[in-house]
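Chemist: next input, structure requested:
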Amino acid sequence: MATKVWFCITFSIILFNASVEKASADDFFANLRGSHKGETIEGIKILKMYLQNIGYIDSDPSNTNITTNIFDDLLESALKTYQSYYNLNVTGVLDDNTVSLLSQPRCGVRDFPEERPDYSFFPGKPKWWTFNLTFAFAPGTRGDAIDAVANALEDWSSVSPFKFTVNNVFDDANFKINFQSINWPHKPLAFSTEPRDGKLHFNADEKWVNGQVAGGYDIESVGLHEIGHLLGLEHSKDPNAVMYPYISSDTVKIKLQPDDIQGLKVLYNF
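Modeler: Predicted coordinates for the structure are as follows:
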């Protein structure tokens, strides 16, 4: 059985020093596994930055604690929130289950942890003003990727009033879809913006495939998840949902689940 990893961030830690060094997630967490409040360990500040990037520590420039390697109240609180969000034991400690989930690739879109049902929305619940939306692919996009994303759009259309049509002018489309290098520190596999911005970026540096191929990411499965973001859905806590932020690189997940559909129904009231 494939290990669960999902969509977007490959935890490729970048150490910010004179010679930028990359460490694997396994190597990184081997040093942090089992750590708890009160300890000072090299790499803690990188973990704090990562938790900030995915929504568990506020982006406050005056917060100097994020730049220290001290396992402090800030980190303990962030870990407890993360553990609660993903139904792990809420310990505030880097236990095995927490480390296992943190070290997996995940979506580049931030979590917005709060008390809620499994599905969720972006802050303010942004959404489209019409059910008739257009999409376009950047010039030069490979044909099999166009077909796969078009299939994903059709899946969302089949469970909602949304209708998607091609716009031949890329800049005028509601959804602008492309493959490009995304050189963020934590290497997102893909990233989408909320309504009504409508941008979907697949990381061109990854191995994109159609179907279940070892070591490859299924374009339609990832596209299905990212289109959910374009429509206004945030991440789900339901591990069976398409909008859950973790899946394996060689898993095909192209069927929308009740949680995904219910979230869209609640947002758009249909």
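Chemist: going by C-alpha atoms from here, please, whenever you check contacts or count neighbours.
Modeler: OK.
Chemist: please enumerate the helices of the stretch 1-150 of the chain.
Modeler: 25-32, 44-53, 73-85, 96-102, 143-158 (DSSP state H, counting those that start in this stretch).
Chemist: possible to save those as a markdown table with distance to residue 227 and mean neighbour count?
Modeler: Listed next are those as a markdown table, based on distance: least, Cα to Cα, whole Å; neighbours: other Cα atoms under 10 Å:
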| stretch | distance to residue 227 | mean neighbour count |
| --- | --- | --- |
| helix 25-32 | 28 | 16 |
| helix 44-53 | 21 | 20 |
| helix 73-85 | 23 | 19 |
| helix 96-102 | 24 | 16 |
| helix 143-158 | 7 | 17 |
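Chemist: dump those to a markdown table, plus distance to residue 180.
Modeler: Formatted as a markdown table, those follow (distance: least, Cα to Cα, whole Å):
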| stretch | distance to residue 180 |
| --- | --- |
| helix 25-32 | 24 |
| helix 44-53 | 20 |
| helix 73-85 | 30 |
| helix 96-102 | 25 |
| helix 143-158 | 13 |
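Chemist: wait, which of those helices is closest to residue 270?
Modeler: Shortest distance between residue 270 and the helices of the stretch 1-150 of the chain, using Cα to Cα, is found for helix 143-158: 12.8 Å.
Chemist: and the closest one, how far out from the chain's middle?
Modeler: 19 Å (Cα atoms, centre = their mean, to the nearest Å).
Chemist: tell me which other helices or strands it touches.
Modeler: Contact partners of helix 143-158 among helices and strands, from 3 or more Cα pairs under 8 Å, 6 or more residues apart in numbering; DSSP states H and E: strand 163-166, helix 219-231.
Chemist: I have a second one here; can you model it like the first so I can compare?
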Amino acid sequence: MAMATNFCHQLLGAFLTILVLQPLVVKSRLMKLESPRNHGQGQSNCDSLGGGVGGPTSDGLLHNTLSSGRWYNFPVTYGFRSGYVVPSGLDPQVVTTVIDVAFGKWKAAIPDPQFAFQRITPGDNANIKITFAPLPGYYGYGYYPPNGNLSLDNSHTSWSTKPTPAGNEVDLLSGVLNTIGHTLGLEDSTDPTAVMYPTLKYGSIKRNLSPDDISRIQNLYYYSRPHLELAKPL
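Modeler: Modelled structure (predicted):
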């Protein structure tokens, strides 16, 4: 009886801990289309990953390294879909600047001039199409190549473009860096310091790529193909 009572108390304590910690984090949701090499030619599927500080870092879904994909033609274009509306309180020009800065940080991680991005207006025909939309439970969706769609929440997320976000706000640059990483083909990271870590605490900032982020994007786009020309015979 004593053991059963202790177990109930421990279970109740764990439940209360989750309730307390859950409001402290927000999630990005990566949406991935399976490669035709999985489960039959041409079949596609999507799922989500998420987690919280003090809670699980994955929802138990399997990671499949064959499903992420990458871009092969450059520059990769990006832009906002026609008719998009930024959430109240945000300056559209500032939002555009933040997006440009975020793509610039991923560009700077690759020491290859061919790896480049280009913003086009409107972005309806861009490789990476950006919009704001209601995303219950998440601050952003990022789809793997060749889909490339990128959605940012406009229903419950208080976005910030200030130098220091408030305790109930999500830093736009930090969130966008994560979702762009997914549209480039990166999986979630298990490194809590990485931009690609699946959760972001309210009021926190991750405005620079971590060594883990840089290593993984270089492995995907730089070290995966030769960059040195063969010496020509004399």
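Chemist: picking that back up, okay, the helices and strands packed on helix 143-158 of the first structure, which one's buried deepest?
Modeler: Each of those was scored by mean neighbour count; the highest is helix 219-231, a mean of 26, by mean count of other Cα atoms under 10 Å.
Chemist: what span of the second structure is that helix aligned with?
Modeler: Under TM-score structural alignment, helix 219-231 of the first structure corresponds to residues 172-184 of the second structure.
Chemist: tell me which residue of the second structure lines up with residue 266 of the first structure.
Modeler: Checking TM-score structural alignment: residue 266 of the first structure goes with residue 219.
Chemist: how near is its match to residue 70 of the second structure?
Modeler: As judged by Cα to Cα, to the nearest Å, residue 219 of the second structure and residue 70 of the second structure stand 11 Å apart.
Chemist: and the residue most central in space within the second structure, what is it in contact with?
Modeler: By Cα atoms, centre = their mean, the second structure has its centre lying nearest to residue 179, at 2.5 Å. Residue 179 of the second structure is in contact with 28, 30, 140, 141, 142, 150, counting by Cα atoms under 8 Å, 6 or more residues apart in numbering.
Chemist: let's go with 10 Å and repeat that
Modeler: Going by Cα atoms under 10 Å, 6 or more residues apart in numbering, residue 179 of the second structure touches 28-31, 139-144, 149-152, 186, 195-196, 198.
Chemist: excluding its backbone neighbours, what's nearest the aligned residue in the first structure for residue 69 of the second structure?
Modeler: Aligned counterpart of residue 69 of the second structure in the first structure: residue 126 (TM-score structural alignment). Leaving aside its chain neighbours, residue 126 of the first structure sits nearest to residue 195 (5.7 Å; criterion: Cα to Cα, 6 or more residues apart in numbering).
Chemist: just give me the match in the second structure for the one you found.
Modeler: Under TM-score structural alignment, residue 195 of the first structure pairs with residue 145 in the second structure.
Chemist: same check, this time on residue 255 of the first structure
Modeler: Aligned partner of residue 255 of the first structure by TM-score structural alignment: residue 208.
Chemist: so what's the residue count around that match?
Modeler: Using other Cα atoms under 10 Å, residue 208 of the second structure has 16 neighbouring residues.
Chemist: next one: residue 200 of the first structure
Modeler: Counted with other Cα under 10 Å, residue 200 of the first structure comes out at 22.
Chemist: quick one: what helix or strand has it in it?
Modeler: strand 199-203 (DSSP states H and E).
Chemist: for the helices and strands packed on helix 143-158 of the first structure, which one sits closest to residue 22 of the first structure?
Modeler: Using Cα to Cα, the nearest of these to residue 22 of the first structure is helix 219-231, at 25.1 Å.
Chemist: superposed on the second structure, what's the mean shift for the closest one?
Modeler: Aligned to the second structure and superposed, helix 219-231 of the first structure gives a mean residue distance of 0.6 Å (mean Cα distance after the TM-score superposition for the first structure).
Chemist: strands along the second structure, start to end?
Modeler: 25-31, 76-80, 117-119, 128-133, 140-143, 150-153, 159-160, 170-171, 199-201 (DSSP state E).
Chemist: just those: most buried one?
Modeler: Counting by mean count of other Cα under 10 Å, strand 140-143 has the highest mean neighbour count of the strands of the second structure, with a mean of 27.
Chemist: identify the residues contacting it?
Modeler: So strand 140-143 of the second structure is contacted by 26-33, 46, 48, 68, 128-130, 132-135, 148-154, 157, 175-176, 178-186 (Cα under 10 Å, 6+ apart).
Chemist: ignoring the adjacent residues along the chain, who's closest to residue 268 of the first structure?
Modeler: residue 127 (7.7 Å).
Chemist: contacts only, for the one you found.
Modeler: Here residue 127 of the first structure is in contact with 121, 194, 195, 196, 230, 231, 232, 233, 267, 268 (Cα under 10 Å, 6+ apart).
Chemist: ok, and these in the second structure?
Modeler: Retained contacts for those in the second structure, judged by both residues aligned by TM-score structural alignment, their matches' Cα atoms under 10 Å, are 194, 195, 196, 230, 231, 232, 233, 267, 268.
Chemist: write the PyMOL selection for whichever of these are buried.
Modeler: Here is the PyMOL selection string for the buried members of these, based on 16 or more other Cα atoms under 10 Å:
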select buried, resi 194+195+230+231+232+233+267+268
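Chemist: of the kept ones among the contacts of residue 127 of the first structure, closest to residue 77 of the first structure?
Modeler: Closest to residue 77 of the first structure, out of all of these and judged by Cα to Cα, is residue 233, at 25.8 Å.
Chemist: surely that closest one touches residue 124?
Modeler: No. At 11.7 Å, residue 233 of the first structure does not count as touching residue 124 under the criterion of Cα atoms under 10 Å.
Chemist: aligned counterpart of residue 168 of the first structure in the second structure, please.
Modeler: Per TM-score structural alignment, residue 168 of the first structure is aligned with residue 121.
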